[in-house]
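Novice: Here is a sequence with its predicted model. Questions after.
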Amino acid sequence: MQLFVGLGNPGAKYARNRHNIGFLAVDRIAEDHGFPPWRSKFQGVITEGRLGTEKVLLLKPETFMNLSGQSVGEAMRFYKLTPEDVVVFHDELDLAPGKVRVKQGGGHAGHNGLRSIHGHIGAEYTRVRLGIGHPGHRDRVSAYVLSDFAKAEQDWLDDVLRGVSDGATDLAAGDSGRFMNAVALRVNPPRSSGAAKTAPASQPPEPAATPVEPDTAPDARSPLQKLVDKFR
């Protein structure tokens, strides 16, 4: 079994926050892949289904971001999973909006949700880093991540979430390369190999030449008749 965890804060107040992009990602996966309704368990909400041949549990901790590890650890212990079975979707300040990266292990880079997970299960889980950009100064980070995505950001956000859902089956199968390709096809769809050549405008057919009437009809008289007529 795989455990896919989306990070965020519970409640309508935070639903569209940048900090909740992890929740949005697993919501899209659940919707697109026909998972059953969410139910309460492990200090969060869960739903269970299949991605390809893999059985996958989706989890949204409701402990608030800073205590996410409590929920993740409880679910992991219940199903006797290892950190290598866990994939965490989270917001990433150090990536530009619309950028996505997959990382195995490593530090938490000051992200409070990851910090909590590190404390409960260790560092050897997979992270799907969903770029939201940086406000420019660390003093503005808290207000920035807890603010809603702007209307102008909805297009790239939707592309990212669709791409994550498209590639979720590959991610569950352990193929992060194919997962990233699925995201890229949504975020940066390939352009045509060249601008389509414009067919020349069809020229109207030239009108058929109008037959020119001869000035006189061909002279069919015999030589003798011509001579007679000449002296009349």
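Specialist: Sure thing, it's come through.
Novice: CA only for contacts and neighbour counts going forward, please
Specialist: Fine.
Novice: I'd guessed residue 67 sits against residue 113; true?
Specialist: Yes: in terms of CA atoms under 8 Å, residue 67 counts as a neighbour of residue 113; the distance is 6.7 Å.
Novice: Now do the contacts for the most centrally placed residue in the chain.
Specialist: Nearest residue to the geometric centre of the chain (CA atoms, centre = their mean): residue 163, 2.8 Å. With contact set as CA atoms under 8 Å, 6 or more residues apart in numbering, residue 163 has these partners: 182, 183, 184, 185, 186, 187.
Novice: Identify the residues contacting the residue nearest to it when sequence neighbours are not counted.
Specialist: In space, and not counting its chain neighbours, residue 163 is closest to residue 183: 3.8 Å by CA to CA, 6 or more residues apart in numbering. Counting by CA under 8 Å, 6+ apart, residue 183 touches 100, 159, 160, 162, 163, 164, 166, 167.
Novice: quick one: what helix or strand has residue 183 in it?
Specialist: helix 176-187 (DSSP states H and E).
Novice: After that helix, which helix or strand is next?
Specialist: Next element after helix 176-187 (DSSP H and E): helix 223-230.
Novice: Assess the claim that residue 131 and residue 100 are in contact.
Specialist: Yes: between residue 131 and residue 100 there is a contact under CA under 8 Å: 5.9 Å.
Novice: I'd guessed residue 16 sits against residue 145; true?
Specialist: No: using CA under 8 Å, residue 16 is not in contact with residue 145, being 10.3 Å away.
Novice: Which one's more surrounded, these two?
Specialist: Set residue 16 next to residue 145 and count neighbours by other CA atoms under 10 Å: residue 145 wins out with 22 against 19.
Novice: I'd like the distance between the more buried one and residue 131.
Specialist: 11 Å (CA to CA, to the nearest Å).
Novice: what's around residue 116, how many residues?
Specialist: Residue 116: 21 neighbours (other CA under 10 Å).
Novice: and the comparison structure, right after this:
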Amino acid sequence: MASIRLIVGLGNPGPDYAATRHNAGFWLVDLLARQHSATLRAEGKFFSLYARAGEMHLLEPQTFMNASGKAVAAVARFYKIQPDEILVVHDELDLPPGAAKLKQGGGHGGHNGLRDIIAALGVQDFWRLRLGIGHPGNKAEVVNFVLKPPRKEEQDAIDRAIDCALDVMPAVLAGNMPEAMKDLHTRAK
């Protein structure tokens, strides 16, 4: 199994979105960069905030969610990173706050960031780390829901799930996905 070389956090740039549910991917990548003493810096050719820590590339697209694929494809092409070496971290409506799941491939499930990455890469078989944010219960409320900050108890649960995901990151980076999945899926529910 290939090791993960590129970790992409999905979100929307700017202070107006920083605390919103849609930025859960950014939250994890920010913490991962801090753990590895890496500084995310604006990188124009990647349309992103970018950092490198050893063999690991960290990316936060600054193109807004719906155009995330442009940044992911730019880094993948430049560093010759294959889709199965990419982990995309994103908010997940279909999981409750506090849940986190790893999976490879699949559709976009209505997530516009994933939709654009699939289109830009031309394949679906990259890895995803799905961070549960819950669902508003009404499909018409989804856009408003993801662009609002979570309630305190939801934020606490999401933060715990991110901590669990960071704990399994050494196994993820080594490409030991079965071990990472078992550990994560047991701990982050």
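Specialist: Ah, there it is. Quick caveat: nothing in here was measured; it's all calculated off a predicted structure.
Novice: Let me see the TM-score of these two.
Specialist: Overlay of the two chains. TM-score (TM-score structural alignment, normalised by the length of structure 2): 0.90; 183 aligned residues with a CA RMSD of 1.6 Å.
Novice: Go through stretch 38-54 of structure 2 and flag the buried ones.
Specialist: Within stretch 38-54 of structure 2, the residues that count as buried by 16 or more other CA atoms under 10 Å are 38, 40, 42, 46, 47, 48, 49, 50, 51, 52.
Novice: State the pair within the residues you listed that is farthest apart.
Specialist: Spatial extent of the buried residues of stretch 38-54 of structure 2 (CA to CA) is set by the pair 38 and 47 at 18.1 Å.
Novice: still on that earlier bit, residue 67 and residue 113 of structure 1 - which one has more neighbours?
Specialist: A direct count of neighbours by other CA under 10 Å for residue 67 of structure 1 and residue 113 places residue 113 higher, at 23 against 19.
Novice: Surely that one and residue 62 touch.
Specialist: No: the criterion here is CA under 8 Å, and residue 113 of structure 1 misses it with residue 62 at 11.7 Å.
Novice: what residues do these two have in common as contacts?
Specialist: residue 68.
Novice: ok, now which ones touch residue 147 of structure 1?
Specialist: 16, 17, 18.
Novice: Distance to residue 10 of structure 1 and secondary structure added to those residues, as TSV?
Specialist: Listed next are these as TSV, based on distance: CA to CA, whole Å; DSSP: H, G, I helix; E, B strand; the rest coil:
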residue	distance to residue 10 of structure 1	secondary structure
16	11	coil
17	11	strand
18	13	helix
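Novice: Any chance of the residues you listed in a markdown table with distance to residue 74 of structure 1 as columns?
Specialist: Formatted as a markdown table, the contacts of residue 147 of structure 1 follow (distance: CA to CA, whole Å):
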| residue | distance to residue 74 of structure 1 |
| --- | --- |
| 16 | 26 |
| 17 | 26 |
| 18 | 26 |
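Novice: ok, and those in structure 2?
Specialist: On the basis of both residues aligned by TM-score structural alignment, their matches' CA atoms under 8 Å, what survives of those in structure 2 is 16, 17, 18.
Novice: Tell me the residue in structure 2 aligned with the first one.
Specialist: So that's residue 16 of structure 1. Using TM-score structural alignment as the criterion, residue 16 of structure 1 maps onto residue 19 of structure 2.
Novice: nearest spatial neighbour of that match, skipping sequence neighbours?
Specialist: residue 149 (5.3 Å).
Novice: now swap in residue 12 of structure 2 and tell me
Specialist: Residue 12 of structure 2 sits nearest to residue 64 (CA to CA, 6+ apart), 4.7 Å away.
Novice: That neighbour and residue 13 touch, don't they?
Specialist: Yes: counting by CA under 8 Å, residue 13 is a contact partner of residue 64 of structure 2 at 6.2 Å.
Novice: which one of those two has more residues nearby?
Specialist: residue 13 (18 against 15).
Novice: Grab the nearest non-local neighbour of the more buried one.
Specialist: residue 62 (5.3 Å).
Novice: Next one: that neighbour relative to residue 166 of structure 2, how far apart?
Specialist: Look at residue 62 of structure 2 and residue 166 of structure 2: by CA to CA, they are 23 Å apart.
Novice: if you count what's nearby, which of these two comes out ahead?
Specialist: residue 62 (23 against 18).
Novice: need the contact list for the more buried one.
Specialist: The contact partners of residue 62 of structure 2, taken as CA under 8 Å, 6+ apart, are 12, 13, 47, 48, 49, 68.
Novice: could you redo those as TSV and give each row secondary structure and distance to residue 96 of structure 2?
Specialist: Shown next, in TSV, are the contacts of residue 62 of structure 2 (DSSP: H, G, I helix; E, B strand; the rest coil; distance: CA to CA, whole Å):
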residue	secondary structure	distance to residue 96 of structure 2
12	coil	21
13	coil	24
47	coil	31
48	strand	29
49	strand	28
68	helix	24
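Novice: For those residues, which ones persist in structure 1?
Specialist: Kept across both, from the contacts of residue 62 of structure 2, using both residues aligned by TM-score structural alignment, their matches' CA under 8 Å: 12, 13, 47, 48, 49, 68.
Novice: Which residue ranges of structure 1 form strands?
Specialist: 2-6, 39-41, 44-51, 54-61, 86-92, 100-104, 126-131 (DSSP state E).
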